[in-house]
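Novice: A structural model of the following input is requested.
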Amino acid sequence: YRSIETADCTFVYYCLSIGLSLISEMTSHDIKLEVCVDSIRSAFAAVAGGASRIELCSALSEGGLTPSVGTLKTLKESIALPVYCMLRPRRGTDFVYSDEEMCAVLTDMDLLRQNGADGFVFGSLNPDRTINVDQCRHVMLQSEGLPVTFHRAFDLTDQKRMQENVQLLRELGFKRLLSSGFRPSAAEGLDNLAQLIAKHHRDFIVMPGAGIKVSNLEEILTVSRCMEFHASAMDTAGEDYVAPTTQMECDVTMGKQDIDPYYGTNANVVRKMVTIASAMSCR
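Specialist: Next up is the predicted model:
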């Protein structure tokens, strides 16, 4: 059930996202912003701010896990931007998955594809931190031609073999790589990112991500010379956002308590990033 107000709001976002999508197609040379979100509200904020694409996750507080089918389906009925779905079955930064976990990944992938996913984001390693070729091949086969991004599991691999590993990802069929350049943040890994982009920019997308903010975006774009970047563009909810319920002091808790439930993607932050990227595209 949806109220008239909710339906009207959804229609407005849908029309807005169609317009932004068309603009994005007409200016494909522009630097594109992919915004990672873990809620419907954050996705709407990304659209309102002018993002080019959405990476849909759940639990960004855990680095981003596989989203629910319900969230994806609701978004696809409301927005026209491409939505790539994270495929990550659990928390942790080893990215070493059991056969059972991969079964869950592939099952989720089927359901997400059937409900409108435009692409996927995945990464899998062996215990020695090499890329798990077999598991990646299974994912590429299951994608049925939809584009797949290899995520920051790459940053745990051997830095000395970064060029060879990008070549391996290309051969496996991945369309882009999300990386912080083997450092905690893209700003710290700029030199490595610039090397990767310089070598592969003609036929493979290397997308900087992690810790990208309005304050460091211009430097990251200038040094890396990337054509796409990835950010959550988070801030507290704007003044115009009205929380659906009022939080009250309570002894009953559920999950982490140091996370602001209204901290998410902010349309104004997205808009500032898009403005910077547009200005850089014209140089």
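
Novice: okay, CA-based contacts and neighbour counts for the rest of this
Specialist: Noted.

Novice: remind me, longest strand of this structure?
Specialist: Scanning the chain for the longest strand, with DSSP state E as the assignment, gives strand 32-37.

Novice: list the buried ones in whichever helix or strand comes after that strand?
Specialist: Per DSSP states H and E, the first helix or strand lying C-terminal to strand 32-37 is helix 40-49. Residues of helix 40-49 classed as buried under the neighbour-count rule (16 or more other Cα atoms under 10 Å) are R41, S42, A43, F44, A45, A46, V47, A48, G49.

Novice: got a list of what the first one touches?
Specialist: Spelled out, it's R41. By Cα atoms under 8 Å, 6 or more residues apart in numbering, the contact list for R41 reads T265.

Novice: Check the gap between it and G181 for me.
Specialist: To G181, R41 is 30 Å away according to Cα to Cα, to the nearest Å.

Novice: Ok, the last one next?
Specialist: Here the distance between G49 and G181 works out to 27 Å (Cα to Cα).

Novice: likewise the third one?
Specialist: For A43, the distance to G181 (Cα to Cα) stands at 26 Å.

Novice: Same check on the second one?
Specialist: With distances defined as Cα to Cα, the gap from S42 to G181 amounts to 26 Å.

Novice: contacting residues around A43?
Specialist: With contact taken as Cα under 8 Å, 6+ apart, A43 is in contact with V37, I54, L75, T265.

Novice: now the other sequence, so there's something to compare against:
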Amino acid sequence: MSLTYEICIDSVAGAIAAEQAGAHRVELCSALFEGGLTPSLGTVRAALAAVSTIRVNVIIRPRGGDFIYDEHEVAAMEHDVALAREAGAHGIVIGALTADGEIDRAVTERLIAAAGGLPVTFHRAFDMAADPFAALETLIELGVDRVLTSGQEVSVLEGAPLIAELVERAGDRIIVMPGGGVTSRNIGRILEATGVREVHFAALTDEPSPAVHRNPRPYMGGELRQPEYRRRVTTAAAIGTILQAAS
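Specialist: All right, here's what the predicted structure looks like:
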């Protein structure tokens, strides 16, 4: 069975690299260090204009941290879903939980309605659900197309037993897509252990900033600091290495 490869990206250049490498779909985000947040509308439009053969799904997540959202955050997500749809996005990626670790049905229904028929992926908020099997059934009832999960573990390799069981229980009712810590070294074992049809991964490489003048003293972020003059970029070569390892 042929596999579908989805690449997690945070730039237009990442979409181009994924298309060049032969991937099928991207999840367009901002702030990958936060686990992926809603990208700007300008980035969404630019990415869609830059590629032609690859599908662009857009994550809708207003902030980092937990997945329990207040009314204002939900309203913002509804607007962002509508904007992504109107811009021509091929799908949206959402996730919302209750304080008890259940799928937030009301919020999910609102966001699905805002998507206006676009395919919907439920992101790794699923990995924080209290009961993964109950959560899976809820997502199926709500009409979600796929769920992204690491098997509720630190990476897909550790979560492979749960993912395999989710795949078996899901059948043809929803796509279970593993994501989190997928590399060229472990993708073969992951595919063999889980029986999945789609796989999600990032393919990031460090690249120095082009800045000639550099001030090493101030930082633009918080206390957990990333190097100011280093970029994390998606490359076609890094994607190709993982695709080759999977074949």
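
Novice: And the TM-score between these chains?
Specialist: The TM-score (TM-score structural alignment, normalised by the length of the second structure) is 0.93; 243 aligned residues with a Cα RMSD of 1.6 Å.

Novice: out of the buried residues of helix 40-49 of the first structure, what pair is the most spread apart?
Specialist: Farthest apart among those by Cα to Cα are R41 and G49. That separation is 12.4 Å.

Novice: Helix, strand or coil: sort out A76 of the second structure for me.
Specialist: Using DSSP: H, G, I helix; E, B strand; the rest coil, the secondary structure recorded for A76 of the second structure is helix.

Novice: what's the answer for D206 of the second structure, then?
Specialist: Applying three-state DSSP: D206 of the second structure is strand.

Novice: residue ranges for the strands of the first structure, please.
Specialist: Applying DSSP E to the first structure gives strands spanning 32-37, 53-56, 83-86, 119-122, 148-150, 176-179, 205-208, 228-231, 234-236, 263-265.

Novice: What is the corresponding segment of the second structure for the longest one?
Specialist: Think strand 32-37 of the first structure. Strand 32-37 of the first structure lines up with residues 4-9 of the second structure when matched by TM-score structural alignment.

Novice: Run the chain-centre distance for stretch 213-228 of the second structure.
Specialist: Offset of stretch 213-228 of the second structure from its chain centre (Cα atoms, centre = their mean, to the nearest Å): 27 Å.

Novice: Other residues contacting that stretch?
Specialist: For stretch 213-228 of the second structure, contacts defined as Cα under 8 Å, 6+ apart pick out Y229.

Novice: and if you look at stretch 55-75 of the first structure?
Specialist: With Cα under 8 Å, 6+ apart as the test, stretch 55-75 of the first structure has contacts from 34-40, 43, 83-92, 108, 111-112, 115-117, 121.

Novice: can you tell me how far the spatially most central residue of the second structure sits from G222 of the second structure?
Specialist: Closest residue to the average C-alpha location of the second structure: E27 at 5.0 Å, with Cα atoms, centre = their mean. E27 of the second structure sits at a distance of 26 Å from G222 of the second structure (criterion: Cα to Cα).

Novice: Aligned to C29 of the second structure, what sits in the first structure?
Specialist: Residue correspondence, TM-score structural alignment: C29 of the second structure in this structure matches C57 in the first structure.

Novice: swap in R146 of the second structure?
Specialist: Counting by TM-score structural alignment, R146 of the second structure lines up with R176 in the first structure.

Novice: What is the neighbour count of the aligned partner of F133 of the second structure in the first structure?
Specialist: Taking TM-score structural alignment, the alignment pairs F133 of the second structure with Q163 from the first structure. A count of neighbours around Q163 of the first structure, defined by other Cα atoms under 10 Å, yields 13.

Novice: need the contact list for L111 of the first structure.
Specialist: V69.

Novice: compared with the second structure, how much does the longest strand of the first structure deviate?
Specialist: Compared with the second structure after fitting, strand 32-37 of the first structure deviates on average by 0.7 Å (mean Cα distance after the TM-score superposition for the first structure).

Novice: That strand relative to helix 40-49, how many degrees between them?
Specialist: When axes from the mean of the first three to the mean of the last three Cα atoms, to 10 degrees is applied, the directions of strand 32-37 of the first structure and helix 40-49 differ by 160 degrees.

Novice: tell me what strand 32-37 of the first structure is packed against?
Specialist: Strand 32-37 of the first structure sits against strand 53-56, strand 228-231, helix 267-281, with contacts defined as 3 or more Cα pairs under 8 Å, 6 or more residues apart in numbering; DSSP states H and E.

Novice: Noted, bye for now.
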